[in-house]
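Novice: Okay, structure incoming, though there's no sequence with it:
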């Protein structure tokens, strides 16, 4: 009850700040002189239209560049000696619905089986309450290169712990991390190996994560490619302007010696992948994205699942930013780290200003200062991004015209829901609430 009350008060306060800002601007423009009123009424619609066109053009330019990188490139030709040993670690908690499909997709990969090892790092009862351990053992009996390592001792209870607990047993030069709900593209491992073989100094490689089963129910149909667009495009922009990017905790490849050198994953972090990315940036390790390396994950299938997942991501990001922004004895963060922090934190701190913006725009619309065209300034660039991803899906035989229409007219406004998610996460962090992990339902 207290959390909800504080959350509501913060939302109201931010909205009222926007209204106050709108009233100041309104007074400055319309109460100063009649000339200002006529100028605004006559020219403002054209100015807003011009801004929309410019914003859409800039977004379209970067979107086209991004989509080109996402297209399947020609399969790299590798000699047997160039194919590096890979250990794929799959942390699993109550994943009886998905674990078999994930492992089977790895077994079907175009990769020499003698150079591929799969470790299922599952939780043990009582934390695990379904048949995941039994299914893991069955898969290990079926495939000689599949091994089961229960997450126990001091590592129990987290994805980071499950991975760290498996590292000493991993034989691969490259560690691949996959969540249990992922289906891995057949050429993903070979493409990843080619990147490491061509770049001996490459420490970490990220692939593109896409959403499957988007038509499972009405909620997944509406959300659709929202996670794909925001996750992949944000990493693309970050890498484009800083040379570094935040890592995503699945379809992720990292050299084993690098992972050990930086101390593995932080088991206390709510978003261990975000923390790993910051450690790599701080250590000035070489990182790269290859959007032709694809895997497909399940979406959140209910509003509750979506809310708790996004709150956890945002709350964890806030914690990681606070942790790594603190100056250490060596003098604090490096230049690349600072620039990446800036870009990344815009997604975290920017959510506050979006609530303020709602109040400002709402007041100006109420006073007939602005036209509804102003709403396109926010929606238009997101519509371009979502539509582009829907076109990519359509070209791969997974999309539809209806999905494309939803991408253009509905999904862009999910940004307002993200504002609420972000503010709630900030409130929870400010109140020092205990961070909880809510398991997502599986299809």
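Specialist: Great, that's in hand. Remember, it's a predicted structure, so these values are computed and weren't measured experimentally.
Novice: switch to C-alpha atoms for all contacts and neighbour counts from now on
Specialist: Noted.
Novice: In the protein, where's the longest helix?
Specialist: helix 34-70 (DSSP state H).
Novice: what comes up buried for that helix?
Specialist: For helix 34-70, the buried set under the neighbour-count rule, 16 or more other CA atoms under 10 Å, comprises 40, 45, 48, 52-53, 55-56, 59-60, 62-63, 66-67, 70.
Novice: What is the most widely separated pair among the residues you listed?
Specialist: Put simply, by CA to CA the two of the buried residues of helix 34-70 set farthest apart are 40 and 70, 43.2 Å from each other.
Novice: circling back: helices or strands next to the longest helix of the chain in the packing?
Specialist: Using 3 or more CA pairs under 8 Å, 6 or more residues apart in numbering; DSSP states H and E, the elements in contact with helix 34-70 are helix 2-30, strand 286-297, helix 374-395.
Novice: Heading C-terminal from that helix, find the next helix or strand.
Specialist: Downstream of helix 34-70, the next assigned helix or strand under DSSP states H and E is strand 86-92.
Novice: Below is structure B, check it against A:
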């Protein structure tokens, strides 16, 4: 057996291990979705707590009006929630847009905090800490500036949070509002449903684990106070604070009936910057929490750390090695003696991958189709390769930042004006 054979087999087995994990999580997620859909998801309360909805926003004038309108339209008791928009060192007309919204809604508690380059402009975590300093709610809700949550989302999240003292946070589901804009947004839509939503549901079903997605979630104010707010060094502040909630002994619940719609990057350059920031943030969180894998005090969080390590180590290495072997074989530099065996396993892996994703799409209205199956197949040979480039770029940037002691910078996702033909109404 040659070295090329060994590397090829490693790649195949690594992919199958990850696929087996995803299949198991998808099965759990499918069961959990089915159970939730048998109910309306509500846990009515005798008295609803005060909620502070915080929206960090930097140069978001294109989308912020639509977002605030959706937040004002919640069916949650209007006297029981406030909206705090942190207009974080924006250079566009966000301040004027928000002022006009305030003028049109004088009877609603809509607070706008306009920061400058001294106090603000340092990323989402810093903006959230600023907003939290004026928040009055016993429950904190977070929404990104491009979100349009459905009217019942907040009530569902809060009711489920208050239903059990062991729950530290409750997350909802987020959908791609502009899924029909480009081929890229179609890929993102499938990825979101199959891996971020379904896998989250499966992890909760089996392990009472969910990672906060950064938007459309609620958490207890007491938790934020106890942990001292958001880590300003964390680019993935959602993952970082999730791990701290786990270590406190709480668990995070998913309520898939609480839905928000968000604008995803429609251009590759914007997507690449966003995903590089996410990957850099996750690398930071992994390094920060790696020690807890061997520490019982880490509790169930240890599974999540291990899960992230598998994704970033096994998937990254297997995809890189398989591509190297494939290209080298075509160029005649190496010869894989087990090529027939490995080819069979690869073909089987591709078939199982497509089948697994299609099963997860089956739970969503208008998502299961032959077109979707074709897109999933294309994703495997394009989108996954882009993910490798993103992670490699994030690793290089993280190492470079550490060597040269650069301050962590937040690369904001650029928004665009959506047309009537690419919104959620056409899903």
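Specialist: Yes, it's here. Just so you know, these numbers come straight off a predicted model, no measurement behind them.
Novice: now, which of the buried residues of helix 34-70 of structure 1 sits nearest residue 23 of structure 1?
Specialist: Using CA to CA, these come closest to residue 23 of structure 1 at residue 40, 15.5 Å.
Novice: residue contacts, that closest one?
Specialist: If a contact means CA atoms under 8 Å, 6 or more residues apart in numbering, then residue 40 of structure 1 has residue 369 as its contacts.
Novice: Residue 113 of structure 2 now?
Specialist: 84-88, 131 are the contacts of residue 113 of structure 2 under CA under 8 Å, 6+ apart.
Novice: again with residue 4 of structure 2
Specialist: With contacts defined as CA under 8 Å, 6+ apart, residue 4 of structure 2 is in contact with 325, 334-336.
Novice: Mind checking which of those land in helices?
Specialist: residue 325.
Novice: Now the counterpart of residue 103 of structure 1 in structure 2: which helix or strand?
Specialist: With the correspondence set by TM-score structural alignment, residue 103 of structure 1 lines up against residue 68 in structure 2. If you go by DSSP H and E, residue 68 of structure 2 is part of helix 61-72.
Novice: report the angle between the axes of that helix and strand 251-262?
Specialist: 120 degrees (axes from the mean of the first three to the mean of the last three CA atoms, to 10 degrees).
Novice: Which strands and helices lie in contact with helix 61-72 of structure 2?
Specialist: On a contact count with 3+ CA pairs under 8 Å, 6+ apart, helix 61-72 of structure 2 meets helix 94-104, strand 147-149.
Novice: now those as a markdown table including mean neighbour count and distance to residue 256 of structure 2?
Specialist: Below are the helices and strands packed on helix 61-72 of structure 2 laid out as a markdown table (neighbours: other CA atoms under 10 Å; distance: least, CA to CA, whole Å):
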| stretch | mean neighbour count | distance to residue 256 of structure 2 |
| --- | --- | --- |
| helix 94-104 | 15 | 30 |
| strand 147-149 | 26 | 12 |
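Novice: mind giving me CSV with the ones you listed and columns for distance to residue 188 of structure 2?
Specialist: CSV is the format used below for the helices and strands packed on helix 61-72 of structure 2 (distance: least, CA to CA, whole Å):
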stretch, distance to residue 188 of structure 2
helix 94-104, 27
strand 147-149, 16
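Novice: Going along the chain, name the strands of the stretch 201-350 of structure 2.
Specialist: For the stretch 201-350 of structure 2, strands defined by DSSP state E, counting those that start in this stretch occupy the ranges 217-220, 251-262.
Novice: of all the ones you listed, which lies closest to residue 138 of structure 2?
Specialist: Of all the strands of the stretch 201-350 of structure 2, strand 217-220 sits nearest to residue 138 of structure 2, with 6.4 Å by CA to CA.
Novice: what's the nearest residue to the aligned residue in structure 2 for residue 178 of structure 1 if we skip its chain neighbours?
Specialist: In structure 2, residue 178 of structure 1 lines up with residue 143, judged by TM-score structural alignment. With CA to CA, 6 or more residues apart in numbering as the criterion, residue 143 of structure 2 has its nearest non-adjacent residue at 4.5 Å, and that residue is residue 215.
Novice: Thanks a lot, see you next time.
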